[in-house]
Each structure stands twice: as C-alpha cells, then as structure tokens.
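Enquirer: Below: sequence and its predicted model.
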Amino acid sequence: MFESMSWGKRNRLYQIVNQRDNRCLMLAIDHGYFMGPTHGMEFPHEDTANLIPYIDSLMLSPGILSTCIDPQTRGIGWVLRATGGNSVLDVDIDDEGLILEAEEAVRLNASGVAVSIYVGAEHQHQTLLNLSKMINDASKFNLPVLGVTAVGKRLSDKREKRYLSLASRIAAEYGADIVKTYYCEGFEEVVQKCPVPIVVAGGARLDTYRDVLELTYNSIQCGAIGVDMGRNIWQSEYPAAIIQAVRAIIHEGANVKQAAEMVESLSTEANRRKPRFSISDEDNKISSVH
C-alpha cells in the first residue's frame, strides 16, 4: 500500500495502519480541542487505558498525549491534531490555523498528524493552505499527514457523495497520505475517486450499537481501510464491547450479525462505562455539534 514511500514514512504509517492486513482501527479523543471536556471523554488518562489494547492508533491533541498518556505505552500509533484556533461557541469552527509544527510532532514521537479542511466553508482557502503547509513541512521529517474533510454547522448538509468526493480528492491532490471522511450513499465511488487510502469518521452519536457496526461493515465493504471512532465508543454504555466488535469487522472479517453477538456477550458489568457526571441538556446540545 505504501511501497513507493521512504522507509521512515512507511514505518510511521504502519504504526497507524495494521501491516498484517493494511486496515486500520483508529480511536479519536481529540474532541476537546474545540468542544472542551466532552461527555464520555472527561478523563482521558483513565478512559484511554481501557481501550488502547484493541486499537491500531489513537487520534488526540498534543496536550493530551503529553499529559495523559503513559510514555511506556507500546503497540499503537499516535495521530496528533495539528489544526485548531476556534471553539464550539463560535458560529462555526472553520476559522482554523495550524497549532502544531511538524518538528514538534516528531519530538512527541507522533506517527502522523491530522489537518482539517473545510471545503465550501467561509475559510476554505486558509484551511487548504494549512494542509499544504503541513504536508510540505512534514515531508522534511517523513511524517505522514492525515487530511480530514471536516464539516461544521454551515456544512452539515454536505455529507453526500458529490461533496465528499470533491473534498477527499482535494486532500489527496495536496499530498495527504490518508484521507479521513464521512460515509455516504454511494461511498464506493468516493473511495474509487480518491487515490490514497480512506478512513471513515464515526461522526455524531448513532442511535444504536448496531448502527455503529453497520457503518463499520459498510465502510469496509465499499473500500475504506478502516474507521476512526469517537463518540460512538466513548459515549456508549459498553465501550470495550463495541470497540472489540468493530475490530472484529475490520481485522477478522466478521459480519454485522457476528459482531452484534460479540457486543451482547461482552456487555458485562465489568465492561460498563463508569459515568462520573450526569449529562445535561446543554452538554447534549454541544456534543451534537460537528
């Protein structure tokens, strides 16, 4: 999959993607960079430790990596959030700049960095230049770049094939090594038109765990190399059960029925998420954004 790349970049990419089957189960906990202490992710130093054994890579902010992750952790890759500069309190969050330099990411032993682009938004131009700058700087260190086709409130109606094909292709044309985008009807066409591997974003909280499994299964069947799950794991009642079932679909060829049976068998008291706070209506409103 990455044969034409330098040894250093391939080595880092295979910390993100499982070399055994060229597939990827990424877990995102970078929501706090614009949403603050998001429900289910209030204590990343405790919550991540329980799920790290089941994933290939973790997407997170530089500050959470350096303060909440045990530096002795082995066996997974770190994808660092490299763009920011706004919060959920603004009308939209597309007014972003780079918050991390490639050199600093290397110092933090990152496997890759993630840059959001907002195609069609007010600040489309600057977010595309953010991606371009990071790709150019990261090339000096053989550091992989993940291009994220983000959508804000103004673009919430853009999760459809024509838009996602456009945004994903632009990210690839700029030189992103992997594109993270959303699933849509006709998603196989989005994959076919993007010359680099695609990872599907879990997106907003889905109604049931079976919806999460179907999203994962359909994404893989349409050609994605994996998924990047966030709230659909962290805010579920049994996060360890669901992440293991998602892993079974990606790496073991399980179908939705088999994965659902796994969730049922693993949904024990020991695997139940331990809520520390009750979620308020205001928290729900904030968590539903983006």
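Expert: Noted; the coordinates are in hand. For clarity, every value in this text was computed on a predicted model and none was experimentally measured.

Enquirer: C-alpha from now on. contacts and neighbour counts both.
Expert: Fine.

Enquirer: any idea which element M26 lies in?
Expert: M26 belongs to strand 24-28 when assigned by DSSP states H and E.

Enquirer: which helices and strands sit right next to the helix or strand following that strand?
Expert: Scanning forward in sequence from strand 24-28 by DSSP H and E, the next helix or strand is helix 32-35. Helices and strands touching helix 32-35, as assessed by 3 or more Cα pairs under 8 Å, 6 or more residues apart in numbering; DSSP states H and E, are absent.

Enquirer: Now the element after helix 32-35, going C-ward?
Expert: helix 44-51.

Enquirer: quick one, helices of the stretch 101-250 of the chain?
Expert: 102-107, 124-138, 161-174, 187-192, 209-221, 231-234, 239-252 (DSSP state H, counting those that start in this stretch).

Enquirer: And these: which comes nearest L25?
Expert: helix 239-252 (6.6 Å; Cα to Cα).

Enquirer: just the angle between the closest one and helix 209-221, please?
Expert: 20 degrees (axes from the mean of the first three to the mean of the last three Cα atoms, to 10 degrees).

Enquirer: Helix 44-51 and helix 239-252, what's the angle between them?
Expert: Between helix 239-252 and helix 44-51, the angle comes out at 50 degrees (the same axes, to 10 degrees).

Enquirer: I'd like the next helix or strand past helix 239-252.
Expert: helix 256-266.

Enquirer: Can you name the residues in contact with that following helix?
Expert: For helix 256-266, contacts defined as Cα atoms under 8 Å, 6 or more residues apart in numbering pick out 209-210, 213-214, 217, 240-242, 244-246, 248-249.

Enquirer: and with 10 Å instead?
Expert: 209-218, 238-249, 253-254, 267, 272 (Cα atoms under 10 Å, 6 or more residues apart in numbering).

Enquirer: before we go on, here's another structure to hold up against the first:
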Amino acid sequence: MAVVLDILKNDPRSARLRHPEKAHRPDQPVQAKKPDWIRVKAPGSKAWTETQKIVREHGLVTVCEEAGCPNIGECWEKRHATFMIMGDTCTRACAFCNVRTGLPDALDQHEPEKIGDSVAKLGLHHVVITSVDRDDLKDGGAQHFARTIAAIRTASPGTTVEILTPDFLRKDGALEVVVAAKPDVFNHNLETVPAKYLTVRPGARYFHSVRLLQRVKELDPSIFTKSGIMVGLGEERNEVLQLMDDLRSADVDFLTIGQYLQPSKKHHEVVRFIPPDEFKTYETTAYAKGFLLVSATPLTRSSHHAGEDFARLQAARLAKLSPALSA
C-alpha cells in the first residue's frame, strides 16, 4: 500500500533541486502514520504502463506525476491522465504544492499538437488540461491554453475538455482569451480558506480567484465552473462554509474537497486528518447551498473521476432546467 507516490525519483530532472525556495526553511512536523482511510494501491498494471509510455513518447508532463497524486494508479489504469502544459516549473511557491518551482523554460510551441495527438491515441472521452503558473509570460499562458483546446478539438472532436487554470493575476485580457476557446469545464481552485492564504498560497489573492470564476460565467454561462479546496491545513469549519457561500455567489457549479497530504518536511504540515464523516457533512451542506455537484472525500482531487463527473454535471443541469422548460 502507498499514499504519496514519487514515481519521478529516477527521472533525470530529479538531480535539480525541486523546491530551492524551501531548502533553507525549517522542517515542518510530519505525521508519522496516516489513517487507514488514506490508502491507495501502488501503480503498475499493464494499462498504467501503456499510459505512461504514451506520455513519455510525446515528452508530456502530467500533474499526476508532478504533484505526487495518490490516485495515479487508479486513473492511469483507466487511461485517464491530467496533462500539465507550459512546462514542469512553476513561478509560484505555494507551501502545499509538490510541483517544481523556479525559472521556467520557453514554451514548447508544438505542445498543443502533442497533447491533441496523445488525447486521440488514448481514446479519451474527457480530458483535463492544467498548467503551472507562468507569471513570466505576458498573458500568463492564456493563448497556449486556447491553442491546446483547439488542437484537442481538431485531433479528437468527440472529446470534452476541462481546464484547470492558474489565476492569471495581473494579466489583463487573459481570461477572455481562454473562455473564447470554449472549454466544457473551467476549473480554478481556491485551494484553501482566505485566512490561510498568507502561509499556504502567498502568491495568490483569494477574492481575485473568486472573481475569476464569476467572470467566466459572465462571459459564457454555458461553461461549467468548478473549484476545489484542501482541508487539514488548520482551517475552521465555519471558514469552509463561508468559502462555499463565496463560490455560490460566483455561481460556481461544482465543488471538490479533499484531504491535504504533505509532500515533504519542507511543505506545510498536515494539521489534522479529516475523517470521512466530516467530509460527508461538507458534501451535504454544499448541496444544500446549491452546488450542482459536490465531491468531498479524503482522496478527492480536482481531476479525479473528471469524465464521470462531467456526465453527472450535465445531468444535474438538465434536471435543474427541466421544470422551467416544462412550465
């Protein structure tokens, strides 16, 4: 059994310091033992190996690997992968994140087509595209997102596209470029409650992120919007409930809540492991507040079961609209 899986340990890039900005920080407490409900099977099936081969052949980056996602074995076995565009190096340095930080390389101008080809080869019905933050780019990578969406539409017309974007902070006009490309789902994670931003997500601004999601709906109401948070970082229950209200005020459709897992002793500590019954109460409350869909479990991650969730989102919207259409 395994929890956080470091399948990049033999990667040539591992010789580079992964988080140079954290190297001189004091070590954070590490939970000696994880509870029984935080358990997953280690990857290694034939289908998992085939998915990995396609990713490697195209020189692609996946957030599944870079973020040490605990669900990689399950997802890759189903030939599901979340592609991370614009490189493997982020310009932010969030205290929770395992993605490499530093000065990124130039964009691979052929990457959108590589992604499109991989989606077609994997036969994906639904694909999730995310990225590192690229504060070094004038548009934050918005045009690259748009080109990637277009390339997927060309290579695999039947595939629905979900994007998980950075916040495009101080990148005027960037959001409009991405929305104009018409992704089926626009996801931007708040990650944590506002009181924790200074220590957990210092490079971001909570209300900017909320406004970003609200603006997507203003630009194109047909696009599903989605956001997610981690719990176990020391947040209070009432803060999570207020965050739900903030997202509903922005007309967000889908909320995901998962347990924070500490990638290393240099990352933010796990203050508490939230038991499954508390996740269930969050789910019940979120539905009562009006979200079309809620996923709240210890192992919930933004892209976990994304294809199945998209079908559920469509069904939930249709069910909500049906009474109005029949009136």
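Expert: Right, received. Where do you want to start? What you are looking at is a predicted structure, and each value in this text was computed from that prediction instead of being measured.

Enquirer: TM-score of the superposed pair?
Expert: With the length set by TM-score structural alignment, normalised by the length of structure 1, the two chains reach a TM-score of 0.45; 183 aligned residues with a Cα RMSD of 4.9 Å.

Enquirer: Format the helices of the stretch 101-250 of structure 1 as CSV; extra columns: distance to I64 of structure 1 and mean neighbour count.
Expert: Below are the helices of the stretch 101-250 of structure 1 laid out as CSV (distance: least, Cα to Cα, whole Å; neighbours: other Cα atoms under 10 Å):
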stretch, distance to I64 of structure 1, mean neighbour count
helix 102-107, 13, 16
helix 124-138, 21, 19
helix 161-174, 26, 20
helix 187-192, 32, 20
helix 209-221, 26, 20
helix 231-234, 16, 24
helix 239-252, 20, 23
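
Enquirer: Would you format these as CSV with distance to T149 of structure 1 included?
Expert: What follows is the helices of the stretch 101-250 of structure 1, written out as CSV (distance: least, Cα to Cα, whole Å):
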stretch, distance to T149 of structure 1
helix 102-107, 20
helix 124-138, 10
helix 161-174, 6
helix 187-192, 12
helix 209-221, 16
helix 231-234, 18
helix 239-252, 22
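
Enquirer: can you tell me which of the ones you listed comes nearest to R10 of structure 1?
Expert: helix 124-138 (13.5 Å).

Enquirer: now the angle from the closest one to helix 161-174?
Expert: Going by the same axes, to 10 degrees, helix 124-138 of structure 1 makes 40 degrees with helix 161-174.

Enquirer: Apart from its chain neighbours, what residue comes closest to R147 of structure 2?
Expert: Spatial nearest neighbour of R147 of structure 2, excluding adjacent residues (Cα to Cα, 6 or more residues apart in numbering): P112 at 6.1 Å.

Enquirer: Distance check, the one you found against T281 of structure 2.
Expert: 40 Å (Cα to Cα, to the nearest Å).

Enquirer: neighbour count winner among the two?
Expert: The residue with more neighbours, out of P112 of structure 2 and T281, is P112; 21 against 12, by other Cα atoms under 10 Å.

Enquirer: Report the contact partners of the more buried one.
Expert: Here P112 of structure 2 is in contact with 85-86, 118, 144-152 (criterion: Cα under 10 Å, 6+ apart).

Enquirer: How about T67 of structure 1?
Expert: 44-45.

Enquirer: Next one: the nearest residue to S132 of structure 1 once chain neighbours are set aside from T181 of structure 1, what distance?
Expert: Nearest non-adjacent residue to S132 of structure 1, counting by Cα to Cα, 6+ apart: Y174, 6.2 Å away. To T181 of structure 1, Y174 of structure 1 is 15 Å away according to Cα to Cα.

Enquirer: So which of the contacts of P112 of structure 2 is the closest to E57 of structure 2?
Expert: Proximity of those to E57 of structure 2 (Cα to Cα) peaks at S118, which lies at 9.3 Å.

Enquirer: Buried ones in the helix or strand hosting that closest one, by neighbour count?
Expert: S118 of structure 2 belongs to helix 111-122 when assigned by DSSP H and E. Neighbour-count burial for helix 111-122 of structure 2, with 16 or more other Cα atoms under 10 Å as criterion, is recorded at 111-120, 122.

Enquirer: Tell me the one of those residues nearest V210 of structure 2?
Expert: Closest to V210 of structure 2, out of all of the buried residues of helix 111-122 of structure 2 and judged by Cα to Cα, is P112, at 27.9 Å.

Enquirer: Show me the strands in the stretch 151-300 of structure 2, by range?
Expert: Along the stretch 151-300 of structure 2, the segments classed as strands by DSSP state E, counting those that start in this stretch run 160-164, 185-187, 224-231, 254-259, 293-296.

Enquirer: the inter-axis angle of the fourth one versus strand 224-231?
Expert: What that stands for is strand 254-259 of structure 2. Using the same axes, to 10 degrees, strand 254-259 of structure 2 lies at 20 degrees relative to strand 224-231.

Enquirer: next one: the first one
Expert: Compare the direction of strand 160-164 of structure 2 with that of strand 224-231 by the same axes, to 10 degrees and you get 40 degrees.

Enquirer: helices or strands next to the helix or strand W78 of structure 1 falls within in the packing?
Expert: Using DSSP H and E, W78 of structure 1 sits in strand 77-81. Counting contacts by 3 or more Cα pairs under 10 Å, 6 or more residues apart in numbering; DSSP states H and E, strand 77-81 of structure 1 is packed against helix 7-16, strand 24-28, strand 57-60, helix 62-68, helix 102-107, strand 112-117, strand 145-149.

Enquirer: 8 Å instead?
Expert: helix 7-16, strand 57-60, strand 112-117.

Enquirer: Check which element follows that strand along the chain.
Expert: Scanning forward in sequence from strand 77-81 of structure 1 by DSSP H and E, the next helix or strand is strand 83-84.

Enquirer: Any idea how many residues pack against the closest residue to V231 of structure 2 other than its chain neighbours?
Expert: Nearest in space to V231 of structure 2, with sequence neighbours left out and distances taken as Cα to Cα, 6+ apart, is Q259 at 5.1 Å. Residues near Q259 of structure 2, counting by other Cα under 10 Å, number 24.

Enquirer: before we move on, back to that, redo the helices and strands packed on strand 77-81 of structure 1 as TSV? Include distance to R162 of structure 1 and mean neighbour count.
Expert: TSV is the format used below for those (distance: least, Cα to Cα, whole Å; neighbours: other Cα under 10 Å):
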stretch	distance to R162 of structure 1	mean neighbour count
helix 7-16	28	20
strand 57-60	27	24
strand 112-117	16	28
